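Visitor: sequence plus the predicted model coming up.
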Amino acid sequence: MKQIIDFIPLILFFVVYKMDPRTVSLGANDFELGGPFSATLVLMVTSVLVYGSLYLKNRALEKSHVVTLAAVMLFGGMTLTFHDEAFLKWKTPIVNWIFAVAFLGSQFIGEKTLLERMMGHALTLPDNIWLKMNISWVIFFILLGAANLFVAFTFHDIWVDFKVFGSLILTFLFVIGQFLVISKHIQTEEK
């Protein structure tokens, strides 16, 4: 359920982005709905609502939520201020690269890698496997960020489709690959 909630702003962004632009009247005010700029505003508002609700419920946000919300507000704000969607196109690659740096930095800070901190309660793996898996996430986030950047500025017509569905499919396939690799190394406790 938590993962679905995280996708609400992205799904609404996608829907509004793909809409034909139209004017919507609310009271005495008219608003443009459809296209990149109204979709950016929807992304920003729904992100605040979703992460604000999570914060009120849990009294904390995960670090990934904080990074994502900050990036949405920063790049979304610049997109709307300068009326240039190029700023929004940079959000996903930069967030991916921030995650890559976090995974890489975790190898040098603390006793466990970031992946082991996140999944160590559920899996018991040898240290060298945790390290290899962590490095593979670093490489994945670097490549995913580069792919998003390439598509955003080379294939303008499909960048939103790739951002929403391509990134999701690539992440899903990567996680399946990770599972196949770690399934050989899972240590079970002997009774």
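Guide: Right, received. Where do you want to start?

Visitor: from here on, contacts and neighbour counts on C-alpha atoms
Guide: Fine.

Visitor: any idea how far the closest residue to Tyr17 other than its chain neighbours lies from Glu85?
Guide: For Tyr17, ignoring the flanking residues on the chain, the nearest one in space by Cα to Cα, 6 or more residues apart in numbering is Gly35 at 4.3 Å. Remark: distance between Gly35 and Glu85 (Cα to Cα, to the nearest Å) = 10 Å.

Visitor: this is the comparison structure:
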Amino acid sequence: MDQPKTINPILKQVLELGPPLLFFVIYLRIRDDVFTFGGTEYSGFIVATLVFVPILLIAMGALWMLTGQLSRMQIFTAFMVIFFGGLTAWFNDERFFKMKTTIVYGFFATILSIGLLRGQSYLAYVMSEMIPMKHEGWMLLTRRLTVFFIVLAVANELVWRTMSTDAWVKIETFGFPALMFLFLWSQIVALERFTEIDESE
């Protein structure tokens, strides 16, 4: 199996985090504008969504060219963005793109749950090389992350259904990623006792 190519970590972060940040900036610039295409009016949010799709694909293409690989999560997220971005434009309804986040988190929770029912941690399958940890630790982290994904899915539904589009964009761009980072960081610290040390070094 080909080893992933090394890449400057700052450039990697720019390619991964840049597209959603650009979406946020573009949305802020055109959120109050109305655009007419083919006799149909589209809000600034929908136009920002359509611009976001090629930006994400270009960033992912660059990441693949530089590293030689893309994670399953990145590929799935890109598919969901394209699919729900297309529905948003086709039906001229911003709710489709807002629901995408709920479905993504719900999908991840479902996949992890299937693994748990089989006594397996699919999370370990994806991340074991980055975090060497005992099976018990992976199972515990997977259970907690499954619940966390469910909480995020419910939270997204509450946010987009009860708050303004401005609030949803800000929470989607900064709030949910920050919560995910804090959760994973706290769990790595809490599950340190399950970490396996390479005694050969």
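Guide: Arrived safely, thanks for sending. None of these values were measured; they are calculated from a predicted model.

Visitor: quick one on the thing from earlier: aligned partner of the residue nearest to Tyr17 of the first structure in the second structure?
Guide: In the second structure, the residue matched to Gly35 of the first structure (TM-score structural alignment) is Gly44.

Visitor: same question for Phe150 of the first structure.
Guide: By TM-score structural alignment, Phe150 of the first structure lines up with Leu158 in the second structure.

Visitor: neighbours of its match, just the number please.
Guide: 12 (other Cα atoms under 10 Å).

Visitor: quick one: it from Lys98 of the second structure, how far?
Guide: As judged by Cα to Cα, Leu158 of the second structure and Lys98 of the second structure stand 11 Å apart.

Visitor: my read is that the match of Gly35 of the first structure contacts Val25, right?
Guide: No: using Cα atoms under 8 Å as the test, Gly44 of the second structure is too far from Val25 to be in contact (11.7 Å).

Visitor: which of these two has more residues huddled nearby?
Guide: Neighbour tally, Gly44 of the second structure and Val25, criterion other Cα under 10 Å: the higher count belongs to Gly44, 19 against 13.

Visitor: quick one, what contacts that one?
Guide: Going by Cα atoms under 8 Å, 6 or more residues apart in numbering, Gly44 of the second structure touches 27, 30-35.

Visitor: from Lys18 of the first structure, how far out is the corresponding residue of the first structure for Leu63 of the second structure?
Guide: Using TM-score structural alignment as the criterion, Leu63 of the second structure maps onto Leu54 of the first structure. From Leu54 of the first structure across to Lys18 of the first structure, the span is 27 Å (Cα to Cα).

Visitor: neighbour-wise, which of those two wins?
Guide: Under the neighbour definition other Cα under 10 Å, Leu54 of the first structure and Lys18 were set side by side, and Leu54 has more, 18 against 15.

Visitor: not counting sequence-adjacent ones, nearest residue to that one?
Guide: Nearest residue to Leu54 of the first structure in three dimensions, chain neighbours excluded: Leu61, at 6.9 Å (Cα to Cα, 6+ apart).

Visitor: that neighbour in helix, strand or coil?
Guide: coil (DSSP: H, G, I helix; E, B strand; the rest coil).

Visitor: in which helix or strand does the match of Phe150 of the first structure reside?
Guide: Leu158 of the second structure belongs to helix 135-162 when assigned by DSSP states H and E.

Visitor: one more: Phe83 of the second structure?
Guide: If you go by DSSP H and E, Phe83 of the second structure is part of helix 72-91.

Visitor: just give me the mean distance for that helix relative to the first structure.
Guide: Following superposition, helix 72-91 of the second structure is found to deviate from the first structure by 0.9 Å on average (mean Cα distance after the TM-score superposition for the first structure).

Visitor: what helices or strands is that helix leaning on?
Guide: Secondary-structure packing of helix 72-91 of the second structure (3 or more Cα pairs under 8 Å, 6 or more residues apart in numbering; DSSP states H and E): helix 44-67, helix 95-117.

Visitor: so which of these comes closest to Asp166 of the second structure?
Guide: helix 44-67 (9.4 Å; Cα to Cα).

Visitor: and the alignment partner in the second structure of Ser183 of the first structure, how many residues sit next to it?
Guide: Superposed on the second structure with TM-score structural alignment, Ser183 of the first structure falls opposite Glu192. Using other Cα under 10 Å, Glu192 of the second structure is surrounded by 11 other residues.

Visitor: before we move on, what about Phe87 of the first structure?
Guide: When counting by other Cα under 10 Å, one arrives at 16 neighbours for Phe87 of the first structure.

Visitor: could you tell me which residues make contact with it?
Guide: Residues near Phe87 of the first structure by Cα under 8 Å, 6+ apart: 75-76, 78-79.

Visitor: mind redoing it with 6 Å?
Guide: 75, 79 (Cα atoms under 6 Å, 6 or more residues apart in numbering).

Visitor: and it? What does it align with in the second structure?
Guide: Aligned partner of Phe87 of the first structure by TM-score structural alignment: Phe96.

Visitor: again, but for His121 of the first structure
Guide: By TM-score structural alignment, His121 of the first structure lines up with Glu129 in the second structure.

Visitor: what do you get for Ser64 of the first structure?
Guide: Ser64 of the first structure maps onto Met73 in the second structure, by TM-score structural alignment.
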